[in-house]
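> What shape does this take:
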Amino acid sequence: MKHVLIVGGGLGGLAAGIKLQANGYQVTIFEQNGHFGGKMMPVQLGDYSFDFGPNTITMPYVFQKVLKEAGENPDNHLEFVHIEKHTHNLFPDGTSFYMTTNRNEMVEQFEQLDPHAEISYYDYLEEVKLLYETAENHFFHRTFSSWTDYLDSKLFRALWSVRPFETIDHFHRQFFRNDYIRNAFNRYATYVGSSPFTSPAAFALIGHLEMGEGVYYVKGGNTKIVKAFEDTLRTLGASLHLKTKVNKIIVQEKQVRGVELENGEIITGDIVVVNGDLLTAYPELVEEAHRPHFKNKKAKSYEPSISAFVIMAGLKNRNPNLIHHQVYFAEDYQAEFHELLQEKRMPGDPTICVCNSSYIDQDAAPGDNLFILVHAPAVTDEDSYDKEEYKHLIYDKLKRYGLDIPSQLVVEKVVQPSDIASTFSGYKGTLYGISSNRKLDSFLRPSNVSKDVANLYFAGGTAHPRGGSPMVVISGMNVADKIIHHS
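The predicted model follows:
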């Protein structure tokens, strides 16, 4: 029985571990933190529960498939709750707009706000469905290591059909003429840590997931997905280790031989899967001499995605105007991305995302449990802003919209990009590893297979297919498939 060592217990590593253990491999997972799931982390502040990580879930079938392939009934672990009216978008002049999978309600709103969209919305849904189906059929479930992988004629046609040279903003201008409406859809670029004004139109496929297939929340918190994966691994007989840091991957004769733990213990293994931010983990774990195709200079050449400034705030009341998710937009959305990506500073007028999961799941908290997120630049050597001042800038803006947080505050915790970098070993504190602002980085992600070290694999948001909870799970499953069929 071959022994697979997985460094990092995020979703990708857990998914890979489940599939491998269920297919006759012995899996051992090492996680440096005190929880599995990576950024999908539960946070408890007094009586208030928060999910640090995705506020909503798309593609529930991806998570269910992992459990099914291990012989588990997903319904025994996870209850996915469909949220029909999932996002309330609010704008500086008082305009507001709900995003819902109810197509009639969408068209009724367009009738008042964007008559062109009233006519074009069904064309939009068909176009983003086509983008999604192309990506699903040709990109998600395979690995790429160089541009030569794209030379297959069918794959090349598929690549061309997902509009690689068009931006998300340009794509949306065909369907939405109201700036506010368009920016509500443009926000999908931030789901991959990028700007809608530079990232490729291919990522507009997220519109199919949210507006076509639907948005979900897991009863009891989205972190129940992690618990389901962890329980399944234990049932299958995998060996799981929390608070266990791997210092080094042992390489001999261009092949992995095991890992060295922080305490000096050597664990031998036949295969190693690194589930973490590749730009951080690969240089830290493997000596540069062993990876000539991925030297430190190359790791530093990638543009990091955006990060986040997060406030978790538990309120004593339930505010009737809050639904599961609301977004308070900046006056100038494009200028906000210029501040983030070109000036590399905190936006003066940030777009604020507020999730209130207790709207769906009142057992999560006695009052509102607000997960408040604004986008932030990746960590730089010149980070210079006052955390408390910026927190109050956010609170002051929300108060202008009628949400007075300080007057209702019971518990509070602030997380900055530097905290994300230290807790999750994320490259410069990014949420999604590499950005998609450069066309090359959008489609040619780092490979899931080391070019230099045999039996060394990579899963997670930095490698193919990219970040986002369903994508990192697919990444882990892709790696497991690769190992099963090539080892």
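> going forward, measure contacts and count neighbours with C-alpha atoms only.
Noted.
> My read is that Phe203 contacts Glu166, right?
No - shown here, Phe203 and Glu166 do not form a contact pair, counting by C-alpha atoms under 8 Å, at 10.6 Å.
> Strands of the stretch 251-400 of the chain, start to end?
255-261, 266-268, 271-275, 307-315, 325-328, 352-356, 369-376 (DSSP state E, counting those that start in this stretch).
> Including mean neighbour count, could the ones you listed go into a markdown table?
Shown next, in a markdown table, are the strands of the stretch 251-400 of the chain (neighbours: other C-alpha atoms under 10 Å):
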| stretch | mean neighbour count |
| --- | --- |
| strand 255-261 | 19 |
| strand 266-268 | 16 |
| strand 271-275 | 26 |
| strand 307-315 | 24 |
| strand 325-328 | 22 |
| strand 352-356 | 24 |
| strand 369-376 | 24 |
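> picking up where we left off before, more neighbours: Phe203 and Glu166, which one.
Phe203 (26 against 16; other C-alpha atoms under 10 Å).
> if I've got this straight, that one is in a helix?
Yes - counting by DSSP: H, G, I helix; E, B strand; the rest coil, Phe203 is found in a helix.
> in the stretch 1-150 of the chain, which spans are strands?
Here the stretch 1-150 of the chain has its strands, by DSSP E, counting those that start in this stretch, at 3-7, 26-30, 41-45, 48-52, 80-83, 85-90, 96-100.
> Show me what the fourth one is packed up against.
Spelled out, that is strand 48-52. Helices and strands touching strand 48-52, by 3 or more C-alpha pairs under 8 Å, 6 or more residues apart in numbering; DSSP states H and E, are strand 41-45, strand 369-376.
> orientation of it relative to strand 352-356 in degrees?
The directions of strand 48-52 and strand 352-356 differ by 130 degrees, with axes from the mean of the first three to the mean of the last three C-alpha atoms, to 10 degrees as the criterion.
> and strand 48-52, how far from the chain's centre?
17 Å (C-alpha atoms, centre = their mean, to the nearest Å).
> Identify each buried residue in it, please.
Residues of strand 48-52 classed as buried: Tyr48, Ser49, Phe50, Asp51, Phe52 (neighbour count, 16 or more other C-alpha atoms under 10 Å).
> Alongside the first, I'd like the structure of this one:
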Amino acid sequence: MKAIIIGGGLGGLSTSVTLAKHGVDVKLYEKNDHFGGKMMPVDVDGYHFDFGPNTITMPEVFKEVVRTGGLDPDQELPFTKLDYHTRNQFKDGTVFDFSTDKAFMKEQISRLDPKGYKKFDSFLQEIERLFHLSEKYFLHRTFSGWRDYISPTLTKSMTQVRPFQSMDRFFKQYFSNPHILQAFNRYSTYVGSSPYKTPATFAMIAHLELNDGVYYVRGGNTKIAEAFVKAAEKQGAALHTNARVTRVITRGKKATGVELENGEIEEADHIIVNGDLLKAVPELLATEPRSHLSNEKIASFDPSISAFVIMAGLDTMLKDLHHHHVLFSKDYQKEFKELKAGHYAEEPTIYIGTSSKTDPKLSPGGDNCFILVNAPATGNQTIKAEDYKELIYHQLAEAGIPLREHVHFEDTMGPREIEDKFGAYKGALYGPSSNNRMQAFMRPFNKSQDIDGLYFCGGSTHPGGGSPMVVLSGQNVANQILGKIVHIE
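Take a look at the predicted model:
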């Protein structure tokens, strides 16, 4: 059996490990000069940056891939748990830190939110319930068509994960302090969406951070991609960088191979597209054989938010900066309305990931600040990157975080660069948004409805965005090809 994987992000690498482990002849083609997709290392002037993701949860998902590849995950992926992991800072000087230390969390909440203090224990129990239901019935499945949703057990479980309630309304059941609500509502951006529209189901992300924990890999989170590559090659997969696939070859309604940019033809029994299928499918397939993912259908999807990124290497280490540090805007609802309208926020919420706080060897000369603000998917924005960068630096300085005066190295990347570099539809970080229930729970299927032998993995398909979900999508597709499909009756 032969399989070709288009794209070497975490989903494609995950697929390659499992297929190769079971004797499949695997060839993977990646158009960029690195594997890992958005998990891209940037090393310059003595600074190391993880382009993404900066926040890691569900470490066992990554370990399992490495273990499948015949490697020792503890040796390849030295995870460090960050017990006190995120500083949430607000314009009035209030700070609220996220931690897996329950007593510490309750002590903070007791001072800020009496209602939240009384309900915090039940809150933790409910977000844990949401996660375990999703894990049991949803995360380890592939979806090949609408019939896969016709299951009494699946239907019942979906009604139990609060699909008709927004994330914001869910959090308001437990908390009343506007700062605490804003901090929790930010979890919607982990799937590139608005907390005022995203289903409360995704509040399970809070469980991963507050109950299970946030992790970091020594040497940089990009070590995850490196370990996946090592595992895939150990199992015999052939991985190629700087190798762009220009076309999926079909015969009738069957995918039979691919054509590379150099004109070379490779045949295979199965083709797996790892990437944003909303952009990849139109580029790889003619319109005639894909009625279920026609150009009109693709245009109907609401893309998730994108990002404006500054990678800033400082000439010093700022003592008040944390590994994960968020400076919130005053008006979160206004911020998301501006993004929805296709505009950059006048006052954005600013995330700063500084892995040197945990791993000083990554940038011994000063902090390696990865600064990210939410940005709209590409449209007709006229804002200049230089102007928006200065706006961000100004807001940080006003909040007592004087990054600008210490910048030794910097580089920026906006939605258009993200679209071009990573093949992201309109620069969206997570494929379709979760701003409505249809897109949140019924993402494009893992198996083509039009072409036999064609599969999809990555953040734009099931089970969704975020690095653990992307890895699971790769595992799910591999298991489906191997005949190890999870069935829920």
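> Please identify which of the strands of the stretch 1-150 of the first structure is closest to His141 of the first structure.
strand 3-7 (20.3 Å; C-alpha to C-alpha).
> List of residues touching that closest one?
For strand 3-7 of the first structure, contacts defined as C-alpha atoms under 8 Å, 6 or more residues apart in numbering pick out 13, 17, 25-31, 246, 258-259, 269-276.
> now stretch 363-373 of the first structure
Around stretch 363-373 of the first structure, the neighbours that count as contacts under C-alpha under 8 Å, 6+ apart are 47-52, 220-221, 308-319, 352-359.
> returning to that earlier point: can you add distance to Asn455 of the first structure and give the strands of the stretch 1-150 of the first structure back as TSV?
Converted to TSV, the strands of the stretch 1-150 of the first structure look like this (distance: least, C-alpha to C-alpha, whole Å):
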stretch	distance to Asn455 of the first structure
strand 3-7	9
strand 26-30	14
strand 41-45	29
strand 48-52	33
strand 80-83	36
strand 85-90	43
strand 96-100	45
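> for the second structure, longest helix please?
helix 114-134 (DSSP state H).
> average distance between it and the first structure?
Superposed on the first structure, helix 114-134 of the second structure shows a mean distance of 0.5 Å to its aligned residues (mean C-alpha distance after the TM-score superposition for the first structure).
> most tightly surrounded among the strands of the stretch 1-150 of the first structure?
Of the strands of the stretch 1-150 of the first structure, the one with the most neighbours on average (mean count of other C-alpha atoms under 10 Å) is strand 3-7, at a mean of 25.
> got the angle for it vs strand 26-30?
20 degrees.
> average offset between strand 3-7 of the first structure and the second structure?
Looks like 0.5 Å for strand 3-7 of the first structure (mean C-alpha distance after the TM-score superposition for the first structure).
> mind listing what Glu284 of the first structure touches?
The contact partners of Glu284 of the first structure, taken as C-alpha under 8 Å, 6+ apart, are Asn247, Lys248.
> try 10 Å this time
Applying C-alpha atoms under 10 Å, 6 or more residues apart in numbering to Glu284 of the first structure gives the contacts Val246, Asn247, Lys248, Ile249, Leu278, Asn296.
> With Phe422 of the second structure instead?
Phe422 of the second structure neighbours (C-alpha under 10 Å, 6+ apart): Gly7, Gly9, Lys31, Asn32, Gly37, Lys38, Met40, Gly275, Asp276, Ala428, Leu429.
> Quick check: the fourth one touching Lys421?
I take that to be Asn32 of the second structure. Yes - between Asn32 of the second structure and Lys421 there is a contact at 7.8 Å, judged by C-alpha atoms under 10 Å.
> And for Thr134 of the first structure, nearest residue in space, chain neighbours not counted?
Ala158 (6.4 Å; C-alpha to C-alpha, 6 or more residues apart in numbering).
> thinking again about what came up before, tell me which of the strands of the stretch 251-400 of the first structure approaches Lys387 of the first structure most closely.
Evaluated over the strands of the stretch 251-400 of the first structure, closeness to Lys387 of the first structure peaks at strand 307-315, with 9.1 Å, by C-alpha to C-alpha.
> ok, average deviation of the closest one from the second structure?
Strand 307-315 of the first structure versus its aligned partner: 0.3 Å mean (mean C-alpha distance after the TM-score superposition for the first structure).
> returning to that earlier point: of all the helices and strands packed on strand 48-52 of the first structure, which one is nearest Lys85 of the first structure?
That would be strand 369-376 among those, by C-alpha to C-alpha, at 17.9 Å.
> ok, back up a step: present the strands of the stretch 251-400 of the first structure as TSV; the columns should include distance to Ala184 of the first structure.
Shown next, in TSV, are those (distance: least, C-alpha to C-alpha, whole Å):
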stretch	distance to Ala184 of the first structure
strand 255-261	46
strand 266-268	49
strand 271-275	32
strand 307-315	19
strand 325-328	9
strand 352-356	12
strand 369-376	15
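> between these, which one is nearest to Asp404 of the first structure?
strand 307-315 (9.9 Å).
> thinking again about what came up before, closest to Phe96 of the second structure out of the contacts of Phe422 of the second structure?
Nearest to Phe96 of the second structure, judged by C-alpha to C-alpha, of those is Leu429 at 26.7 Å.
> what's the nearest residue to that closest one if we skip its chain neighbours?
Nearest one to Leu429 of the second structure, counting by C-alpha to C-alpha, 6+ apart, is Ser306 at 5.2 Å.
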